[in-house]
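Visitor: Pasting a predicted model and its sequence here:
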Amino acid sequence: MIAPSTLLDTARALATEAGQLIRDGRHGAHIEGTKSSSVDIVTQMDTASERLLRERLAQWRPGDAVHGEEGEDSSGNSGVTWVVDPIDGTVNYLYGIPHFGVSVAAVTGVPTPGSWRLEAGAVFDAQGRLWSAARGEGAWCDGVPLGAQEGPDLAHTLLATGFQYQPHRRRVQGEIVARMLPQVRDIRRLGSAAIDLCHAAAGLVDAYYEHGLHAWDFAAGELIATEAGLRVAGIDGGPADERLLIAASPGRWNDVRDALVKAGADTTWARADA
């Protein structure tokens, strides 16, 4: 098997092969275990998908490190780390809701949100679409360039979000949604951060925010959204991290952030964990 020639080529090849694997295996999917709570599930296909991603990386790029959701981190000496989510949207996957995918990103530097440099990423979704981006080169869906438009004002914004699996944190996140809902056109909760970011990049939603994401949830999606022209940042305007990510067009980002602050999104964990 010939190794793809660039980080972008590798990301696309990995996401596509693992994405086809999980699509073919969905009807036999069953729960294999749980993680942060009894509803935060792992299927046998999550494990199979990550195994495939690691095997391909060992073949194609043996000097690279891997940071994945379902397995232990592996070290490397090339300076490149692959941040992979074998199935983002596992609950949707189990139920057959077509809003899930495989997310693959290559980063350099310290492989931590806010410290890394996103180099290339790809997301293969349940409908067979391949979303991808490379730093400074743009973003695409099935090879068609993505260019985000200036979003509408807050009152006409279709806003996407998601929730964590711990009940006490979900309660607080629900309170924030209740405060945001009267201020926007509507809110969508579709269950996959990676694909929500791709949808924002394509203008299928106007803006997106979420608390408590892991690095593998948003690494590829952040790069795709950014390269499409969106601003992706944390609530303080600095780099997005695992506390909070907000994605919106640059001219509307402050309006979304300010509304979230008024809704209590800047103190979510302090209140949830009290």
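Guide: Looks like it arrived, so ask away. None of these values were measured; they are calculated from a predicted model.

Visitor: C-alpha only now, for contacts and for neighbours.
Guide: Noted.

Visitor: these two touch, right, Ala207 and Ala247?
Guide: Yes: counting by CA atoms under 8 Å, Ala207 touches Ala247, with 5.6 Å between them.

Visitor: Give the residues shared as contacts by those two.
Guide: The contact sets of Ala207 and Ala247 overlap at Ala200 (CA atoms under 8 Å, 6 or more residues apart in numbering).

Visitor: and whichever strand or helix holds Trp82, how far from the chain's centre?
Guide: Assigned by DSSP states H and E, Trp82 falls within strand 80-88. Put simply, strand 80-88 sits 10 Å off its chain's centre (CA atoms, centre = their mean, to the nearest Å).

Visitor: for stretch 216-232, same thing?
Guide: Centroid separation for stretch 216-232 versus its chain: 8 Å, with CA atoms, centre = their mean.

Visitor: what about the helices in the stretch 151-274 of the chain?
Guide: In the stretch 151-274 of the chain, the segments counted as helices under DSSP state H, counting those that start in this stretch are 167-180, 193-202, 215-227, 250-262, 268-272.

Visitor: For Pro113, find the nearest of those.
Guide: Across the helices of the stretch 151-274 of the chain, Pro113 has its closest neighbour in helix 215-227 (6.2 Å, CA to CA).

Visitor: Report the angle between that closest one and strand 80-88.
Guide: Interaxial angle, helix 215-227 versus strand 80-88 (axes from the mean of the first three to the mean of the last three CA atoms, to 10 degrees): 100 degrees.

Visitor: Could you name the helices and strands sitting against helix 215-227?
Guide: The elements that helix 215-227 packs onto, with contact taken as 3 or more CA pairs under 8 Å, 6 or more residues apart in numbering; DSSP states H and E, are strand 80-88, strand 101-108, strand 117-125, strand 130-134, strand 138-141, helix 193-202, strand 231-233.

Visitor: relative orientation of the strand holding Trp82 and strand 101-108 in degrees?
Guide: 170 degrees.

Visitor: can you give me the angle strand 80-88 makes with strand 117-125?
Guide: Orientation of strand 80-88 against strand 117-125 (the same axes, to 10 degrees) gives an angle of 30 degrees.

Visitor: Buried residues in the helix or strand following strand 80-88, which are they?
Guide: Downstream of strand 80-88, the first helix or strand assigned by DSSP H and E is helix 90-95. The neighbour-count check on helix 90-95 (16 or more other CA atoms under 10 Å) flags Thr90, Val91, Asn92, Tyr93, Leu94 as buried.

Visitor: Pasting the second one now:
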Amino acid sequence: MSDVRHLQALASDIAREAGGLARQRRAEGVSLAATKTTIADIVTDADREVEVLIRSRLQAERPGDGFLGEESGGARSSTGVTWVVDPIDGTVNYAYGMPAYSVSIAAVQGDADPSSWTALAAAVCSPVLGELFTAARGEGAWLDGKRLAVNTETPAGALLATGFGYDPATHDGDLATVRRVMPLARDLRRIGSAALDLSYVAAGRLDGYFERGLKPWDFAAGALLVEESGGVVSRFDTASDRPMLIAAGPDLHERISVLLDK
């Protein structure tokens, strides 16, 4: 297995550089490049430029590693390590000028299938706040030198986060899921960046997070952050096109799972 601390340091360095580029391009003005799954699912020129930067840095530093990026697809690994990248997670927020977007970079052992990989290192950069969340397997999760830990007590109810798919046909199901979970909640947040949601669970800013339909690049880095902070991350309905992901401290994860894993 590769040196996870080296991978963590590399992911962190590149995430900071990529976050700086994303913030610079946002200040200059966003140009819409295309839509993806629906007209509401957009990609900007900055998404593509930031991913090119990340991919070129990784190729220069570790030319045999594999790659899976949201915008530029994949490349197979000859080293056993694959990088899973979302250049701008929260593109709609980014396009609207909202600060809740992030750069997400993870190194995993294995191929690009989340059911078979082992996450090794992660970095999630929040460019507007200047925060960098990092983790390495067996080494904990960190925010700017402070070790992170998930919340384990929710006496007033859990502060939860979720997200909705871009396809209007899925909205009724997503709202029904929220109704099932709300008996556990003190309140609900809808931030718009899965990588930030997971980072905030790791940091104790949220108690738990659940969402259907995430792609591998949405959660590869954030899931390791949660696990290295003492939390649990699980996915079910993985044979469907909209698997469910749940992330929380162990007790809350179990309680959410009982409500949703049916």
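Guide: Yep, it's here. What you are looking at is a predicted structure, and each value in this text was computed from that prediction instead of being measured.

Visitor: how big's the offset between the strand holding Trp82 of the first structure and the second structure?
Guide: Superposing on the second structure and averaging over aligned pairs (mean CA distance after the TM-score superposition for the first structure), strand 80-88 of the first structure comes out at 0.3 Å.

Visitor: And that strand, what does it pack against?
Guide: Applying 3+ CA pairs under 8 Å, 6+ apart, we find strand 80-88 of the first structure packed against helix 44-60, strand 65-68, strand 101-108, helix 215-227.

Visitor: tilt between it and helix 44-60?
Guide: Interaxial angle, strand 80-88 of the first structure versus helix 44-60 (the same axes, to 10 degrees): 160 degrees.

Visitor: Kindly name the residues of the second structure that line up with strand 80-88 of the first structure.
Guide: In the comparison with the second structure, strand 80-88 of the first structure aligns to the range 81-89 (TM-score structural alignment).

Visitor: which other residues reach the matching stretch?
Guide: 2, 18, 22, 47-48, 50-51, 54, 65-71, 76, 94, 101-112, 193-195, 216-218, 220-221.

Visitor: Over to stretch 245-255 of the second structure?
Guide: Applying CA under 8 Å, 6+ apart, the contact partners of stretch 245-255 of the second structure are 150-152, 198, 201, 207-212, 214, 223, 226, 230-236, 256-257.

Visitor: Pull the contacting residues for Arg135 of the first structure.
Guide: Taking CA under 8 Å, 6+ apart, one finds Leu118, Glu119, Ala120, Leu223, Glu227 in contact with Arg135 of the first structure.

Visitor: how about a cut-off of 10 Å?
Guide: With contacts taken as CA atoms under 10 Å, 6 or more residues apart in numbering, Arg135 of the first structure has the following neighbours: Leu8, Arg117, Leu118, Glu119, Ala120, Gly121, Leu223, Ile224, Thr226, Glu227.

Visitor: Redo these as TSV? Include neighbour count and distance to Gly79 of the first structure.
Guide: TSV is the format used below for the contacts of Arg135 of the first structure (neighbours: other CA atoms under 10 Å; distance: CA to CA, whole Å):
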residue	neighbour count	distance to Gly79 of the first structure
Leu8	21	16
Arg117	18	11
Leu118	25	12
Glu119	22	12
Ala120	29	14
Gly121	32	16
Leu223	30	18
Ile224	34	21
Thr226	24	22
Glu227	24	22
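
Visitor: and which of those residues is nearest to Trp60 of the first structure?
Guide: Leu8 (13.0 Å).

Visitor: Quick check: Leu129 of the second structure touching Met98?
Guide: No: at 11.7 Å, Leu129 of the second structure does not count as touching Met98 under the criterion of CA atoms under 10 Å.

Visitor: Over to Ser115 of the first structure. Which of the three states is it?
Guide: Secondary structure for Ser115 of the first structure, judged by DSSP: H, G, I helix; E, B strand; the rest coil, is coil.

Visitor: His99 of the first structure in helix, strand or coil?
Guide: Applying three-state DSSP: His99 of the first structure is coil.

Visitor: quick one: contacts for the aligned residue in the second structure for Trp140 of the first structure?
Guide: Taking TM-score structural alignment, the alignment pairs Trp140 of the first structure with Trp142 from the second structure. Applying CA under 10 Å, 6+ apart, one finds that Trp142 of the second structure lies in contact with 123, 132-136, 148-149, 199, 202-203, 225, 228-229.

Visitor: residues in the first structure matched by stretch 32-44 of the second structure, start to end?
Guide: The counterpart of stretch 32-44 of the second structure in the first structure, counting by TM-score structural alignment, spans residues 31-43.

Visitor: what sits up against that stretch?
Guide: With CA under 10 Å, 6+ apart as the contact definition, stretch 31-43 of the first structure has outside contacts at 26, 28-30, 44-47, 70, 87, 90-91, 93-94, 164-167.

Visitor: Out of these, which end up buried?
Guide: 26, 29, 44-47, 70, 87, 90-91, 93-94, 164-165.

Visitor: I'd like those residues as a markdown table, with distance to Trp269 of the first structure appended.
Guide: Below are these laid out as a markdown table (distance: CA to CA, whole Å):
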| residue | distance to Trp269 of the first structure |
| --- | --- |
| Arg26 | 35 |
| Ala29 | 33 |
| Gln44 | 31 |
| Met45 | 32 |
| Asp46 | 28 |
| Thr47 | 30 |
| Glu70 | 25 |
| Ile87 | 26 |
| Thr90 | 24 |
| Val91 | 24 |
| Tyr93 | 28 |
| Leu94 | 29 |
| Gln164 | 11 |
| Tyr165 | 14 |
